[in-house]
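1. coords below, sequence missing:
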């Protein structure tokens, strides 16, 4: 009897061992064939693409994708499904992946999360998007919403983001689900951690707050993976401002230096649980100004951030670099802003530049009013004012003040012969005539 028990035990052990090995083999095969997965090893998480480690070297934007690939980038971020099909197809051809944004309405813009009918319409819209694109080879992961927690007083939005994340998981188990917040404090992080268990990855538009991310994540209780969904030039809500509250924009060279230091410290160092990052903005758009975040101008000319990202992503130097802006002189003095009384007198301006390869440089200047309304901050670039600048194609010019009181910017651009652009601008105001009389 004892001999029979021993034989039976041996057979059962062999069967269990065989099943375990089969399960291991199945898991390995599943991981290797799954488009995107997250692996937890030891104390940290790692993103896998078809079973292989995949660190995101990406940028937000939908243009100049071939240049991103050539620089060593591997992924792009989109915020919604507008033109998603063509973007996904182009990305697939280039070997890029897409961090696919599912737009979630925001209380900040008037959406009411107590309106169940509107909430359900949003749910159905997102369901259709996921079903339409879930099998596209370029999809990396889904992102439920962008900065939807900003100024949100109704906590139901957190529950709805979790419901949407759970829906995406149900429809598409082959791609992780993230959400994007702005880490103004650990409060929003804690609320996501508490109320959104279906979220796999916390994505953060962090900019200068990236320095505080470790403490925010710790205090917020988030110990799962994260990624930096937006970083770039020092943002306009983070820079010094003029007395009339206009943010002072860094020059092209100052942006280059800032992003280089930032990337190496917070992204290239590969912090634990960090899956990578997306530079903002790989394209051209108006946001406070038409030069602030853009990696390209409206003609497709590249700023120095393109050569910088190639260096950071691939370790390779470009053969030709953008002009270097050393400074801007206004009436012979280095200046970033000035307040003027109304006057018909001309002022002098000069942009100080050099070129790494000694290319011949050309220049252009223009004056625009400062962004004032919400549409100015993320809309169509503002038009230039006419007739204020004499010889705008020189490195040194004379300009007149606009006659209408208000806040303005004087923009200076330097171009080389290899489709590169560098820029700087000078913020100024023209005070009302009454204030001039008081002086």
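-> Received, thanks. In this text the structure is predicted, and so the values were computed from the model without any measurement.
2. Could you use CA atoms for every contact and neighbour count after this?
-> Will do.
3. following whatever helix or strand residue 69 lives in, which helix or strand comes up?
-> Following DSSP states H and E, one finds residue 69 within helix 65-70. Once helix 65-70 ends, the next helix or strand along the chain (criterion: DSSP H and E) is strand 75-78.
4. Pasting the second one now:
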């Protein structure tokens, strides 16, 4: 009897110790009418950024993850080292085509299968990877078809046969039909990533009305997209000022991401800089190393916004606040047109909470005509004339070639923050 008692006590001690051990890997668990994400047994809400730019700034600002859209064994190694150094997690993308024909092409599918297997085997035990993201908005081409979603399901099962630690998802645009297709054809996915910009105000309604009943994450979000805003009479989309963007970043995060119980977190877009209709539309940092342009990756008010909502307190330093900009006394929505050679007089009204002195950088770019699709590469539009840098909030200039242009101003407070605004105009 004494031996049995000792064995029972030992078993109880072992069971108790095992229960205290953190649960290894990443998991999604139902919690009432919502869901929670766990990493090694610790409930974790994802405060993520899109891209690998300035990860030190992201971490210091309160972020705990970053997202990539693809990678090789070599590039992922670099990203995991970056994540480890910054105490971050990675939503690791696996690139897939938007062309429906490829999902009937065994050569293409075999290559993807081989790539996916290689990545899963190489990183099945990597603690810094959160999940594998199969594709990004494949339905934006013509691939919202059964064959494509069945291939996503096949790949999800392939990864899970190798990698027991990480989750597997796919990422779609704000698309109810695609979400219903995932519910029907992709049962092995652990949650769904949804990219949503101006339409994020209706994301809860879309998800709740769909056939999909699982968790989701907002894998891209930010300003109102160029496809969602009013346009000039010649078709130029009207970009929000950086102050308007700051406001919507804060509102959208608090009201449509943080407040949604089925949402596991988000990745704000873009924690870096890219040309997409303009150099500033989705960019949360200014450009670097552009010849003749004296800016060097300054933070925009959208970075300030994320510092505020992630920490739920005021950041120690804030960006300039652009109240308005006028060109020949007209705002951007005024369909501004000028004659060839006519004087263009522009003025920007900006203030600063810390009352810093401003530097104003003025630049005229031709309207973008070489356009990407679904976030693909776009070249920076050609500049007209020279960049003007001064301490004045006004400028007078002229354009001597007919065409469609934008006048940009960058307002720098010389503390590492900058705000932007632009007005499209037509020269005839």
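-> Cool, got the structure. This is a predicted model, so every value here is computed, not measured.
5. Pull up the aligned stretch in the second structure for the helix holding residue 69 of the first structure.
-> Here helix 65-70 of the first structure aligns to the second structure at residues 55-60, judged by TM-score structural alignment.
6. And the matching stretch against the first structure, how far off on average?
-> Relative to the matching residues in the first structure, stretch 55-60 of the second structure has an average distance of 0.6 Å after the fit, by mean C-alpha distance after the TM-score superposition for the first structure.
7. What count of nearby residues applies to residue 116 of the first structure?
-> Residue 116 of the first structure has 10 neighbouring residues, counting by other C-alpha atoms under 10 Å.
8. so where do the strands sit in the stretch 251-400 of the second structure?
-> 263-268, 321-327, 336-338, 344-351, 359-366, 383-390, 394-397 (DSSP state E, counting those that start in this stretch).
9. closest to residue 427 of the second structure out of the ones you listed?
-> strand 336-338 (5.0 Å; C-alpha to C-alpha).
10. And stretch 248-260 of the second structure, what's buried?
-> In terms of neighbour count (16 or more other C-alpha atoms under 10 Å), stretch 248-260 of the second structure has its buried residues at 248, 249, 250, 252, 253, 256, 257, 258, 260.
11. can you give me how far that stretch is from the chain middle?
-> 14 Å (C-alpha atoms, centre = their mean, to the nearest Å).
12. List of residues touching it?
-> 200-201, 203-204, 218, 222-223, 263, 265-266, 302, 305-306, 308-309 (C-alpha atoms under 8 Å, 6 or more residues apart in numbering).
13. Which of the residues you listed sits closest to residue 108 of the second structure?
-> residue 218 (28.8 Å).
14. quick one: what's aligned to residue 213 of the second structure in the first structure?
-> So residue 213 of the second structure corresponds to residue 223, using TM-score structural alignment.
15. Is that match in contact with residue 217, as I believe?
-> Yes: contact criterion C-alpha atoms under 8 Å: residue 223 of the first structure and residue 217 qualify, at 7.2 Å.
16. more neighbours, those two?
-> Taking neighbours as other C-alpha under 10 Å, residue 223 of the first structure and residue 217 compare with residue 217 leading, 21 against 15.
17. so what corresponds to residue 78 of the second structure in the first structure?
-> In the first structure, residue 78 of the second structure lands on residue 86 (TM-score structural alignment).
18. which position in the first structure aligns with residue 99 of the second structure?
-> For residue 99 of the second structure, the residue aligned by TM-score structural alignment is residue 107.
19. tally of neighbours for its match?
-> Using other C-alpha under 10 Å: residue 107 of the first structure sits among 17 other residues.
20. Quick one: neighbours of residue 296 of the first structure, just the number.
-> Neighbour number of residue 296 of the first structure under other C-alpha under 10 Å is 25.
21. how about residue 189 of the second structure, what's its partner in the first structure?
-> Per TM-score structural alignment, residue 189 of the second structure is aligned with residue 199.
22. so that match makes contact with residue 163?
-> No: using C-alpha under 8 Å, residue 199 of the first structure is not in contact with residue 163, being 9.8 Å away.
23. higher neighbour count, the two?
-> residue 199 (23 against 18).
24. residues in the first structure aligned with stretch 153-164 of the second structure?
-> Counting by TM-score structural alignment, stretch 153-164 of the second structure corresponds to 162-173 in the first structure.
25. contact partners of that stretch?
-> Outside stretch 162-173 of the first structure, the residues that touch it by C-alpha under 8 Å, 6+ apart are 123, 126-127, 130-131, 134, 142, 144, 175-178, 195-199.
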